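Colleague: Model the following, please.
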Amino acid sequence: MEGENEVKLHGMWASPFSKRVELALRLKGIPYEYIEEDLGNKSQLLLQYNPVHKKIPVLVHNGKPITESYIILEYIDETWKTSPKLFPEDPYKRAKVRFWASFIQQQLLESMSRVVTSDGEAQEKAMEEMFERLGVFEQGMKEYLPGGSASFTNGENLGLLDILMGTTFGPYKAHEQVSGIKTMDPDRYPLLFSWITALNEHPLMKELHPPYDKLVELLQFINHTKRSQY
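Modeller: All right, here's what the predicted structure looks like:
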């Protein structure tokens, strides 16, 4: 039947949240149509599909929209049960992965945001908090990346934590250039650094990373805009 299992993704080229969904779709081998959104002039379809937040990404499966990147990842894994599975099958292991996924989304991203939107003492405090949380995450990932090996948390395949980490921290060099702050320090966080290095070498991750110079230009614009608001 025409349109059966039709998948469309409304996203934006530089958004790590959009990249999460693209990566999951490609890992699963799910054909999809990508629709680039101009966030300064959002399409009527995007506003129709996500009237609450009016944000990307939006996955449209057979005409039905799903919003919020993490919820979309869960939906993809539950709908397309083919390998690789993004979430562990075991309920306890799945709960632990969800815990660390929440840590990445709420703790790490929040700290990073405060660092780039603050100055002076406020920025120094935000940096201390970010480094502390990265240290906590480094310790927590020893269970998933034993021995500090440059591997993935889902064996030979990428899992949920790999997707979140790779799309969030993969372009760290561009962020460091713009902020002037070294976040992914190999001496301070050897496990996280080796993990990111391995993720950045994954063929799908290489395909999906935004162009470096274009990303730097965008981050400089965002950084300037946010700082002018404080």
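
Colleague: okay, CA-based contacts and neighbour counts for the rest of this
Modeller: Noted.

Colleague: List the contacts of residue 57.
Modeller: Contacts for residue 57 were tallied using C-alpha atoms under 8 Å, 6 or more residues apart in numbering; they are 9-12, 17-18, 21, 67-69.

Colleague: Next, format those as TSV and append distance to residue 171.
Modeller: Output for those, formatted as TSV (distance: C-alpha to C-alpha, whole Å):
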residue	distance to residue 171
9	22
10	21
11	18
12	15
17	13
18	14
21	17
67	24
68	21
69	18
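
Colleague: Between these, which sits nearest residue 76?
Modeller: Among those, residue 21 lies closest to residue 76 (C-alpha to C-alpha), at 8.7 Å.

Colleague: what's the neighbour count on the spatially closest residue to residue 111 that is not a sequence neighbour?
Modeller: Spatially, and ignoring its direct neighbours in sequence, residue 111 is nearest to residue 130 (5.1 Å; C-alpha to C-alpha, 6 or more residues apart in numbering). Close neighbours of residue 130, defined as other C-alpha atoms under 10 Å, add up to 22.

Colleague: and if you look at residue 26?
Modeller: Residue 26 has 12 nearby residues by other C-alpha under 10 Å.

Colleague: Nearest residue to it in space, please, no chain neighbours.
Modeller: Nearest residue to residue 26, sequence neighbours excluded (C-alpha to C-alpha, 6+ apart): residue 204, at 7.6 Å.

Colleague: let's see this one next to it:
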Amino acid sequence: MAAVKLLGAWLSPFNCRVICALKLKGIAYEYMEEDLLNKSPLLLQYNPVHKKIPVLVHGGRPICESAVILRYIDETWPENPLLPTDPYERAVALFWIKFADDKTSSIAMMYLTTGEEQDKATKECSDMLETIEEHGLIEGKKFFGGDEINMVDIAFCSVAHWLGVIEEVIGLKAFEPHKFPKLNSWILNFKSVPVIKESLPDTETMLAFFMGRREMVLASKSS
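Modeller: Below is the predicted model:
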């Protein structure tokens, strides 16, 4: 079997997406942590276009962008599929994955900004959560695809885990459990899956990192 390597950074939800998929599939891989402030020659070689993590390397061939990597993993190792086989259900799943890619950036913007910019990002995040609550989740179902975890759940890992940390760092709330009962139930179900739980970064470590990162970013903007 061709060797599988993952170049990533522990703080990234996009990296976490790939780790979750690999573990759900039972794929053995070598993990290589990247310093995003001092990117390795290997990362620059494998992703010369965007120079970003994550990068999956399978048999020496790199695959970039987390959503693309997830599709590659699912197609290369078809056991325990992460996308529905029914064409319509598959199309719906791909729609929500694209929605996650387009909208979850508002979570990062909440802590990278202040004032009106931060208010705008928080509003965009709230709108995203409302859309997920109203249209993305099915009443009585544990996960986006029903009773089994799939690629859509993985795509929204930043909502399940990163959002709460960011809210604590900035002292603002976009997510209130009583306002989003279906989403709150999904978060609890998602984070209770053993493979997911062990793949998510430690909350306290995240808090310390993001507090320091926010101070650094805001200081650089004011100087």
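
Colleague: coming back round to it: how about the secondary structure of the aligned partner of the residue nearest to residue 111 of structure 1 in structure 2?
Modeller: Residue pairing (TM-score structural alignment): residue 130 of structure 1 is matched to residue 125 of structure 2. Assigned by DSSP: H, G, I helix; E, B strand; the rest coil, the conformation of residue 125 of structure 2 is helix.

Colleague: mean distance, the helix or strand hosting residue 100 of structure 1 to its aligned residues in structure 2?
Modeller: Using DSSP states H and E, residue 100 of structure 1 sits within helix 91-102. Taken against structure 2, helix 91-102 of structure 1 registers an average deviation of 1.3 Å after superposition, with mean C-alpha distance after the TM-score superposition for structure 1.

Colleague: Next, the buried residues of the helix or strand following that helix.
Modeller: Moving toward the C-terminus from helix 91-102 of structure 1, the next helix or strand (DSSP H and E) is helix 109-116. Using 16 or more other C-alpha atoms under 10 Å as the test for burial, helix 109-116 of structure 1 gives 111-112, 114-116.

Colleague: quick one: contacts of the helix holding residue 100 of structure 1?
Modeller: Under C-alpha under 8 Å, 6+ apart, the answer for helix 91-102 of structure 1 is 87-88, 160-161, 164.

Colleague: can you do 6 Å?
Modeller: With C-alpha atoms under 6 Å, 6 or more residues apart in numbering as the test, helix 91-102 of structure 1 has contacts from 87-88.

Colleague: And for stretch 2-10 of structure 2?
Modeller: 15, 29-34, 53-59.

Colleague: One more pass at 8 Å, please.
Modeller: 15-16, 28-36, 43, 53-60, 201.

Colleague: With distance to residue 95 of structure 1 as extra columns, can I get the buried residues of helix 109-116 of structure 1 in a markdown table?
Modeller: Compiled in a markdown table, those are given as follows (distance: C-alpha to C-alpha, whole Å):
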| residue | distance to residue 95 of structure 1 |
| --- | --- |
| 111 | 23 |
| 112 | 25 |
| 114 | 28 |
| 115 | 30 |
| 116 | 31 |
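
Colleague: farthest pair in the residues you listed?
Modeller: The largest separation in these, counting by C-alpha to C-alpha, is between 111 and 116 at 9.0 Å.

Colleague: all helices for structure 2, in order.
Modeller: All helices of structure 2, identified by DSSP state H, fall at 13-25, 41-46, 66-76, 87-103, 105-112, 115-131, 151-155, 157, 163-170, 181-192, 194-199, 203-222.

Colleague: among those, which is the most enclosed?
Modeller: helix 151-155 (a mean of 25; mean count of other C-alpha atoms under 10 Å).

Colleague: how much does that one stray from structure 1?
Modeller: Here the mean offset of helix 151-155 of structure 2 against structure 1 after fitting is 1.0 Å, by mean C-alpha distance after the TM-score superposition for structure 1.
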